[in-house]
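Visitor: Below are the sequence and a predicted model; questions follow.
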Amino acid sequence: MAPKTNAQLVAEFHSFIPYVQSLETLDVTLWENPIRDGKWSLKELLCHMMRWDQYFYEEAFAKVKEGQPVTAKHLNFSEFNARAIEYAQTVTVQEVIRQFVLYRGLIVAEMTDICDEDFMRTYKDGDGKTFSCRGHLRGFLPHDKHHKKQMEQYIQSQAVTKS
């Protein structure tokens, strides 16, 4: 199988927006209950994803756009995720969806209509490691797929239980 083109990667990253928007009509209890024992709720999962998008938009993509140094660093995932989960307790489902669509959309906008050379261009991040649009997507698309599969399985299981 040929490697995906930059446009295909961006389209795949963007595809999570309509998916998340399609979930807005789910019953609020589905959003608030853990997807499995000891796991996050749909709302917490979405907050987790939105906060990563927000972080990378603000510390990488917006910096590149403004011609400033990329300040994104390799963070302590556990601490970052714990803060995202705490944040989930302070917002409504609609607000999380709105914020997810906003930050995912901003990242997609930065990667749309740039030439392949700019898409592949590497920048030094806050840790001195390399950052590129293509590298970001190659790292985050499997993360998206993992969480989308969890979400779909949970929603499916709830639909089965209800009938």
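Guide: The structure has been received and is ready for your questions.

Visitor: okay, CA-based contacts and neighbour counts for the rest of this
Guide: Will do.

Visitor: any idea how far the residue nearest to the spatial centre of the chain lies from residue 100?
Guide: By CA atoms, centre = their mean, the chain has its centre lying nearest to residue 49, at 3.9 Å. With distances taken as CA to CA, to the nearest Å, residue 49 is found 8 Å from residue 100.

Visitor: hmm, back to that, enumerate every residue touching the residue nearest to the centre of the chain.
Guide: Taking CA atoms under 8 Å, 6 or more residues apart in numbering as the contact definition, residue 49 lies against 100, 144.

Visitor: which is the next helix or strand following the one helix or strand it maps to?
Guide: According to DSSP states H and E, residue 49 maps onto helix 42-56. Later in the chain than helix 42-56, the nearest helix or strand by DSSP H and E is helix 62-65.

Visitor: Once you drop chain neighbours, what's closest to residue 30?
Guide: Nearest residue to residue 30 in three dimensions, chain neighbours excluded: residue 42, at 7.3 Å (CA to CA, 6 or more residues apart in numbering).

Visitor: and the one you found, what does it touch?
Guide: 30-35, 151.

Visitor: and the residues you listed as a markdown table, adding distance to residue 92, secondary structure and neighbour count?
Guide: Formatted as a markdown table, the contacts of residue 42 follow (distance: CA to CA, whole Å; DSSP: H, G, I helix; E, B strand; the rest coil; neighbours: other CA atoms under 10 Å):
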| residue | distance to residue 92 | secondary structure | neighbour count |
| --- | --- | --- | --- |
| 30 | 13 | helix | 16 |
| 31 | 10 | helix | 21 |
| 32 | 10 | helix | 17 |
| 33 | 14 | coil | 15 |
| 34 | 16 | strand | 17 |
| 35 | 18 | coil | 23 |
| 151 | 18 | helix | 19 |
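
Visitor: putting a second one here so we can go through both:
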Amino acid sequence: MILLGEETLIQYKTFVKWTDTLRDLDDHLWSSPIAEGKASPADIISHLQNWDHYLIHKVIPAVRKGEGMVFPDFDSFNKQAYEYARSGVSKTRLLDEFKQTRLQLVDLLLAEPDVAAKPVPANGLAYCPHTNTPYSLLYIIHEFREHDIHHKHQILSVI
């Protein structure tokens, strides 16, 4: 079920309450892969922050101008986030950056509900091929919420 508008955004925002609990995570677990060949919790948080940052700085301005949403190649984009997580950035700083970026994104979308709800294509597609729902920033946030939950379960499985 797709939640509407403000409710979707509020739920997206509350994820920071859970990520704040990771501040007490053992540093070894923080930087260790969740499974063979998988990302670490640090990598995952950096990955989530990178996507939120991309929405703020690339997608929202494009939608404001009446352009479609364009998303980069996921693998290379995610690799950049993993490299940042492994660069020596502290757990506290990375969690603070994630929280600040997530809250900024939600505040922007709450302040501009017309931008958030405006139907716009994503990588040239007007409708999600799985649900036949028109793409909008709110729809993308709904998808990202599911993505957050997936990563939360991954992290919880090792802690």
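Guide: Cool, the structure landed. As the structure is a prediction and not an experimental result, all values here were calculated from the model.

Visitor: Quick TM-score on the pair, please.
Guide: The TM-score (TM-score structural alignment, normalised by the length of the second structure) is 0.81; 150 aligned residues with a CA RMSD of 2.2 Å.

Visitor: ranges for the strands of the first structure?
Guide: Per DSSP state E, the first structure carries strands over the ranges 123-124, 130-131.

Visitor: Packing partners of the last one?
Guide: Pointing back at strand 130-131 of the first structure there. Judged by 3 or more CA pairs under 8 Å, 6 or more residues apart in numbering; DSSP states H and E, the packing partners of strand 130-131 of the first structure are strand 123-124.

Visitor: what's the average distance of the strand it packs on to the second structure?
Guide: Its aligned residues in the second structure lie a mean 4.5 Å from strand 123-124 of the first structure after superposition (mean CA distance after the TM-score superposition for the first structure).

Visitor: of the contacts of residue 42 of the first structure, closest to residue 141 of the first structure?
Guide: Distance to residue 141 of the first structure across these (CA to CA) is lowest for residue 151, with 15.1 Å.

Visitor: residues in contact with stretch 58-65 of the first structure?
Guide: 69-72, 107, 110, 125.

Visitor: again, 6 Å this time
Guide: Outside of stretch 58-65 of the first structure, the residues within contact range by CA atoms under 6 Å, 6 or more residues apart in numbering are 70-72.

Visitor: For residue 92 of the first structure, state which of those residues is nearest.
Guide: Out of the contacts of stretch 58-65 of the first structure, the member with the shortest distance to residue 92 of the first structure (by CA to CA) is residue 72, at 27.5 Å.

Visitor: What separation is there between that closest one and residue 61 of the first structure?
Guide: On the measure of CA to CA, residue 72 of the first structure and residue 61 of the first structure end up 9 Å apart.

Visitor: Compare the two (neighbour count), which wins?
Guide: residue 61 (27 against 21; other CA atoms under 10 Å).

Visitor: what lines up against the more buried one once you look at the second structure?
Guide: When the second structure is aligned by TM-score structural alignment, residue 61 of the first structure is paired with residue 60.

Visitor: returning to what we had before: in TSV: the contacts of residue 42 of the first structure, plus distance to residue 20 of the first structure.
Guide: Formatted as TSV, the contacts of residue 42 of the first structure follow (distance: CA to CA, whole Å):
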residue	distance to residue 20 of the first structure
30	14
31	12
32	15
33	17
34	17
35	16
151	10
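
Visitor: Shared with the second structure, which of those residues?
Guide: Among the contacts of residue 42 of the first structure, the ones still in contact in the second structure (both residues aligned by TM-score structural alignment, their matches' CA atoms under 8 Å) are 30-35, 151.

Visitor: Relative to residue 53 of the first structure, which of those residues is nearest.
Guide: Among those, residue 151 lies closest to residue 53 of the first structure (CA to CA), at 18.0 Å.

Visitor: I'd like to know which of the contacts of residue 42 of the first structure is nearest to residue 56 of the first structure.
Guide: For these, the nearest to residue 56 of the first structure is residue 151 (22.7 Å; CA to CA).

Visitor: Map that closest one across to the second structure for me.
Guide: Aligned partner of residue 151 of the first structure by TM-score structural alignment: residue 155.

Visitor: who are the neighbours in contact with its match?
Guide: Applying CA under 6 Å, 6+ apart to residue 155 of the second structure gives no contacts.
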